[in-house]
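**Q** with the input below, show me the fold.
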Amino acid sequence: MHEITNKSLKINYMPDNLIEEILQNGRTILTTFAGTVPLMREFAQDWALIDRKSTEVTNILLNKLIPLFKRYEPRIRINSLRVELKDGEETNGNFYIILEVEVIV
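**A** A predicted model of the protein is given here:
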């Protein structure tokens, strides 16, 4: 079981192994917003999530992330998702996404 999050994205251009590369691909999906990747406008997160309260986001994220991972990184299986507030504040767009995932190689 591994954890991936959008708290920070440290890109390693030379991953040590296949699992590290797969997890990095998952972090890229979490930190990229739709419309920012040329010729793949549907890739990654929906900008509309920024305007929602974090308590509303969990179900929306699961509905969006499962198909995204199946399409763009099928070697990752999402086991659980949680939303963590930044600085403990209940404000719009102020949250982190934390996924517990299984890597299938």
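**Q** when you work out contacts or count neighbours from here on, use the C-alpha atoms and nothing else.
**A** Noted.
**Q** and for the residue positioned nearest the centre of the chain, nearest residue in space, chain neighbours not counted?
**A** The centroid of the chain falls nearest to Leu30 when counting by CA atoms, centre = their mean (2.4 Å). Leaving aside its chain neighbours, Leu30 sits nearest to Asn6 (5.7 Å; criterion: CA to CA, 6 or more residues apart in numbering).
**Q** compare with the first, here's sequence two:
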Amino acid sequence: MTRQYTLTYNPSVINFRPESVLEEIFQNINTILGTYKFSVPLFRGFGLEAEFVDKPMSILHPLFVREVVETVEKYEPRVIVEEVKMTAEIDGIAYPIIIFSLKNGVNV
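**A** Now for the predicted structure:
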């Protein structure tokens, strides 16, 4: 059985010196989730579409899931995204929860 890992997006968690491959993968996914396309000079395609901002959850969720799976697996090729969930906070902010496994051959 493949081990699954869970990451809840947190924009305030940044570690520029990860101590393990797994910690590096978590950092990379967190960075992908916090970056909008066209916001990185010379790497305009990196990140998620900004079209999800201010959309109702019923519209946002299916579009966002597809975008997250495709983007995370493209820019962090060591993972397989198994599931994407959304937290619905009272203040209207939704944070993604990514459940992923590592591809064969990735040693943590």
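**Q** picking that back up, now check the residue nearest to Leu30 of the first structure against the second structure: what is it aligned to?
**A** The equivalent of Asn6 of the first structure in the second structure is Tyr9 (alignment by TM-score structural alignment).
**Q** my read: its match touches Ala94, true?
**A** No. Under the criterion of CA atoms under 8 Å, Tyr9 of the second structure makes no contact with Ala94, lying 9.7 Å away.
**Q** ok, these two, which is more surrounded?
**A** Per other CA atoms under 10 Å, whichever of Tyr9 of the second structure and Ala94 has more neighbours is Tyr9, with 22 against 17.
**Q** packing partners for the longest helix along the first structure?
**A** When the first structure is parsed with DSSP state H, its longest helix is helix 54-72. Counting contacts by 3 or more CA pairs under 8 Å, 6 or more residues apart in numbering; DSSP states H and E, helix 54-72 of the first structure is packed against helix 18-31, strand 76-85.
**Q** got the ones you listed as JSON lines, with distance to Val103 of the first structure columns?
**A** Listed next are those as JSON lines, based on distance: least, CA to CA, whole Å:
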{"stretch": "helix 18-31", "distance to Val103 of the first structure": "7"}
{"stretch": "strand 76-85", "distance to Val103 of the first structure": "5"}
